[in-house]
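*Asks:* What shape does this take:
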Amino acid sequence: MSAVAMALQDGWVVAKRNLTKIKRIPDLLIFSTIQPIMFVLLFAYVFGYAIPTQGVNYREYLMPGIFVQTVAFGAGITAIGLAEDLQKGMVDRFRSLPMSRAAVLIGRTTSDLLNNVFVVTVMSLTGLIVGWRIHTDIGRALLGYVLLLTFAYAMSWISAYIGLSVKSVEVAQSAGFIWMFPLTFLSNAFVPTGNMPTFLRTVAEWNPISSMVLSLRDLWGNAGQERGTGLPAEHPYLLACGWIALILVIFVPLAISRYREAASR
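*Replies:* Here you go, the predicted structure:
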């Protein structure tokens, strides 16, 4: 069996172990779905009446942003899970088994991806209830979901690196989320970027969150007239795919290297 095939097979075993843990502690899944539902309801019914959007209902404008924010924040589970495994000595136990060194990271990111599939499904149903609709064909709709989950997988590798770089679960919980707040809110996820100061508007338009959100709005027919300017507005798919590739190219090797260092402590 090749090294890649062994890594994938062992990674699936670790992924099933992580999914079994969620089954035994359903609170993890419950709280990971309550937060996005709360965001949908708060922004749709509280802020929605105060934020004007041209050419589209705010609830439809909002939902792609909530989707991207949710999977980005959901990646923090990867950091917490790996930090917990390190703290409890599970990584040392994995090292003693005849398994691929990459299996722990592959299994962790895969299980969190499957968790995101469930969360995105729940969010889609919530969005339909508050008035969100997809106005394009089935192919573009599915492509939007594939792009969203690919982005979620890439973000999990950033969190994997963070989780392996800290010394406790508590620090992982803070470090895994705190950088997400400016990244998410300094974007087009909740408000159009047109009224932002010039510098902030430029940062927001080139933000990977903004590229993902605008791509989903285009794929699902929720874009409206306020798109931003320049390359980010004209080619959001290209930029979104570029960000995903860049994140994976940088953080997959970094996470694997950090795992080797953490496992040899």
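*Asks:* Only C-alpha atoms from now on, for both contacts and neighbour counts.
*Replies:* Fine.
*Asks:* H135 and A5, how far apart?
*Replies:* Look at H135 and A5: by C-alpha to C-alpha, to the nearest Å, they are 40 Å apart.
*Asks:* Neighbour count: those two, which is higher?
*Replies:* The residue with more neighbours, out of H135 and A5, is H135; 14 against 11, by other C-alpha atoms under 10 Å.
*Asks:* Pull the contacting residues for the residue nearest to that one when sequence neighbours are not counted.
*Replies:* Among residues not flanking H135 along the chain, G221 sits closest, at 5.0 Å (C-alpha to C-alpha, 6 or more residues apart in numbering). G221 makes contact with 134-136, according to C-alpha atoms under 8 Å, 6 or more residues apart in numbering.
*Asks:* Any idea how many residues pack against S174?
*Replies:* S174 has 13 nearby residues by other C-alpha under 10 Å.
*Asks:* Repeat that for V249.
*Replies:* Burial of V249 is recorded as 12 neighbouring residues (other C-alpha under 10 Å).
*Asks:* secondary structure element for it?
*Replies:* helix 236-263 (DSSP states H and E).
*Asks:* Can you give me the buried ones in whatever helix or strand G144 lives in?
*Replies:* Using DSSP H and E, G144 falls within helix 138-165. The neighbour-count check on helix 138-165 (16 or more other C-alpha atoms under 10 Å) flags 140-141, 144-145, 147-165 as buried.
*Asks:* Tell me which residues are up against the helix or strand just after it.
*Replies:* Note on helix 138-165: by DSSP H and E, the next helix or strand toward the C-terminus is helix 169-178. Contacts with helix 169-178, where a contact means C-alpha under 8 Å, 6+ apart, come from 73, 75-77, 79-80, 83-84, 87, 159, 162-163, 166.
*Asks:* try stretch 249-263
*Replies:* Residues contacting stretch 249-263 (C-alpha under 8 Å, 6+ apart): 86, 91-92, 95, 101-102, 105, 157-158, 160-161, 164-165.
*Asks:* quick one, helices of this structure?
*Replies:* Counting by DSSP state H, one finds helices in the chain at the ranges 3-24, 27-42, 58-74, 76-87, 90-95, 103-130, 138-165, 169-178, 180-185, 198-206, 208-220, 230-234, 236-263.
*Asks:* would TSV of those helices with distance to P192 be doable?
*Replies:* Converted to TSV, the helices of the chain look like this (distance: least, C-alpha to C-alpha, whole Å):
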stretch	distance to P192
helix 3-24	37
helix 27-42	17
helix 58-74	10
helix 76-87	26
helix 90-95	44
helix 103-130	20
helix 138-165	20
helix 169-178	23
helix 180-185	11
helix 198-206	9
helix 208-220	10
helix 230-234	12
helix 236-263	15
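*Asks:* Next, the structure of the following sequence, for comparison with the previous one:
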Amino acid sequence: MTAVGDGLSRRPVPRARGGAVQSVRDSLVVAQRNLIRMMRIPEVVIFGLVQPIMFVVLFSYVFGGSIAVGGSTDPSTYRQFLMAGIFAQTVTFATAGAGAGIADDMHKGLIDRFRSLPMARGAVLTGRTLADLVQTALTLVVLAIVAVIVGWRVHNGIPKALAGFALLLLLGYAFSWIGALIGLSVRTPEAATSGGLIWLFPLTFISNAFVPADNMPTVLRHIAEWNPFSATVQAARQLFGNLPPGYPVPSAWPMQHPVWASLIWSVVIVLVFRSLSVRKYRSATA
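*Replies:* Model prediction:
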């Protein structure tokens, strides 16, 4: 225990117990709390499912016959090409919700109550991001079912398909730490939502998610080819077997080795933004 005060009275503040095991245990407790909260507000989950389903239907049937992929304008070819991009967009757009949730907890004083407990300081953020990861995984399951209904298929077997989904979830988990940092840096949940989306739109649209990058102007093409979002989309397409015949693979290293590029990008983002988020959390609640 440590004591803090104004010199006249001293109030004990619990000190967090150390150790990796304790940190993991605290993180799981916080994750459980957030999952229970999500279950009690089902409309949040439902609305989170509606948007990606709309994207699947709209892009598949509105743009399906208008965009050439690998020299083909067949709508079914575009649906195979599209789905990895929709999956990746779904896991990354969950970042805004993660940031808004953390900002809401800060605004309501819940974080201050957590600080009064002898728990690992990073457990609050880790637990929140893990809960968001579970919600994102459930969303991907539903979205994959919808994709199968509209004609999407995997062609390289179940193990590689699962590896593709694992890379997508890893990217979503990495981006949730960016959302956590945004949530800790603003004053209201509304600002966190806006701040969480404003950088996601250029990131997802200046990529190979919805159109081949070789159709873009030179500068945008280079940005798209080195975009971590594009690397994960390319890796998922490769693992799903959704790259159409004749599809030109850019010479950029991330596009030539998308699985490794996706892993490297995601791990680097987690390491950097988790460190920044935990530091921000400590300074914001000190």
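*Asks:* returning to that earlier point: just the closest of the contacts of G221 of structure 1 to T33 of structure 1, please.
*Replies:* Lowest distance from T33 of structure 1 to the contacts of G221 of structure 1 (C-alpha to C-alpha) belongs to I134, with 21.2 Å.
*Asks:* Return the residues in contact with the closest one.
*Replies:* By C-alpha under 8 Å, 6+ apart, the contact list for I134 of structure 1 reads 141, 220-222.
*Asks:* swap the cut-off to 6 Å and go again
*Replies:* Each residue near I134 of structure 1 by C-alpha atoms under 6 Å, 6 or more residues apart in numbering is listed here: W220.
*Asks:* for T126 of structure 2, same thing?
*Replies:* T126 of structure 2 makes contact with S27, according to C-alpha under 6 Å, 6+ apart.
*Asks:* now for it: what does it line up with in structure 1?
*Replies:* Aligning on TM-score structural alignment places T126 of structure 2 opposite I106 in structure 1.
*Asks:* Repeat that for F201 of structure 2.
*Replies:* By TM-score structural alignment, F201 of structure 2 lines up with F181 in structure 1.
*Asks:* now do Q89 of structure 2
*Replies:* Per TM-score structural alignment, Q89 of structure 2 is aligned with Q69.
*Asks:* what does T150 of structure 1 align to in structure 2?
*Replies:* Counting by TM-score structural alignment, T150 of structure 1 lines up with L170 in structure 2.
*Asks:* Find the nearest non-adjacent residue to that match, please.
*Replies:* Leaving aside its sequence neighbours, L170 of structure 2 sits nearest to S266 (C-alpha to C-alpha, 6+ apart; 6.5 Å).
*Asks:* Around the counterpart of that neighbour in structure 1, count how many other residues there are.
*Replies:* By TM-score structural alignment, S266 of structure 2 lines up with I244 in structure 1. A count of nearby residues for I244 of structure 1, using other C-alpha under 10 Å, gives 19.
*Asks:* now do the one 4 residues further on
*Replies:* Using other C-alpha under 10 Å as the criterion, L248 of structure 1 is surrounded by 18 other residues.
*Asks:* Can you give me the distance of the closest residue to it other than its chain neighbours to S100 of structure 1?
*Replies:* Once flanking residues are discounted, L248 of structure 1 sits nearest to A154: 5.7 Å by C-alpha to C-alpha, 6+ apart. Using C-alpha to C-alpha, we find A154 of structure 1 at a distance of 21 Å from S100 of structure 1.
*Asks:* Kindly report the same for I66 of structure 1.
*Replies:* Using C-alpha to C-alpha, I66 of structure 1 is found at 36 Å from S100 of structure 1.
*Asks:* Between the two, point out the one with more neighbours.
*Replies:* When I66 of structure 1 is set against S100 and neighbours are counted by other C-alpha under 10 Å, the residue ahead is I66, at 23 against 19.
*Asks:* what sits against the more buried one?
*Replies:* Here I66 of structure 1 is in contact with no residue (C-alpha under 6 Å, 6+ apart).
*Asks:* and what of A123 of structure 2?
*Replies:* By C-alpha under 6 Å, 6+ apart, the residues touching A123 of structure 2 are 26-27.
*Asks:* What of T2 of structure 2?
*Replies:* By C-alpha under 6 Å, 6+ apart, the residues touching T2 of structure 2 are 12-13.
*Asks:* next one: P75 of structure 2
*Replies:* Going by C-alpha under 6 Å, 6+ apart, P75 of structure 2 touches 64-65.
*Asks:* what number of residues lie near T77 of structure 2?
*Replies:* Neighbours of T77 of structure 2 under the rule other C-alpha under 10 Å: 23.
*Asks:* Looking at structure 1, name the residue matched to it.
*Replies:* So, by TM-score structural alignment, T77 of structure 2 is matched to N57.
*Asks:* Burial check on the equivalent of S215 of structure 1 over in structure 2, number of neighbours?
*Replies:* In structure 2, the residue paired with S215 of structure 1 according to TM-score structural alignment is A235. By the measure other C-alpha under 10 Å, the count of residues near A235 of structure 2 is 28.
*Asks:* how close does A235 of structure 2 get to G18 of structure 2?
*Replies:* Between A235 of structure 2 and G18 of structure 2 the computed distance is 38 Å (C-alpha to C-alpha).
*Asks:* Not counting sequence-adjacent ones, nearest residue to P244 of structure 2?
*Replies:* The shortest distance from P244 of structure 2 to any non-neighbouring residue, by C-alpha to C-alpha, 6+ apart, is to G70 (6.1 Å).
*Asks:* I'd like the distance between the one you found and D214 of structure 2.
*Replies:* Counting by C-alpha to C-alpha, the gap from G70 of structure 2 to D214 of structure 2 is 11 Å.
*Asks:* check contacts around the residue most central in space within structure 2.
*Replies:* Geometric centre of structure 2, nearest residue: G172, 2.1 Å, by C-alpha atoms, centre = their mean. Residues near G172 of structure 2 by C-alpha under 6 Å, 6+ apart: 91-92.
*Asks:* Mind listing residues that contact stretch 45-64 of structure 2?
*Replies:* By C-alpha under 6 Å, 6+ apart, stretch 45-64 of structure 2 touches 75, 78-79.
*Asks:* a markdown table please, covering those residues and showing distance to E43 of structure 2.
*Replies:* Below are the contacts of stretch 45-64 of structure 2 laid out as a markdown table (distance: C-alpha to C-alpha, whole Å):
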| residue | distance to E43 of structure 2 |
| --- | --- |
| P75 | 33 |
| Y78 | 32 |
| R79 | 29 |
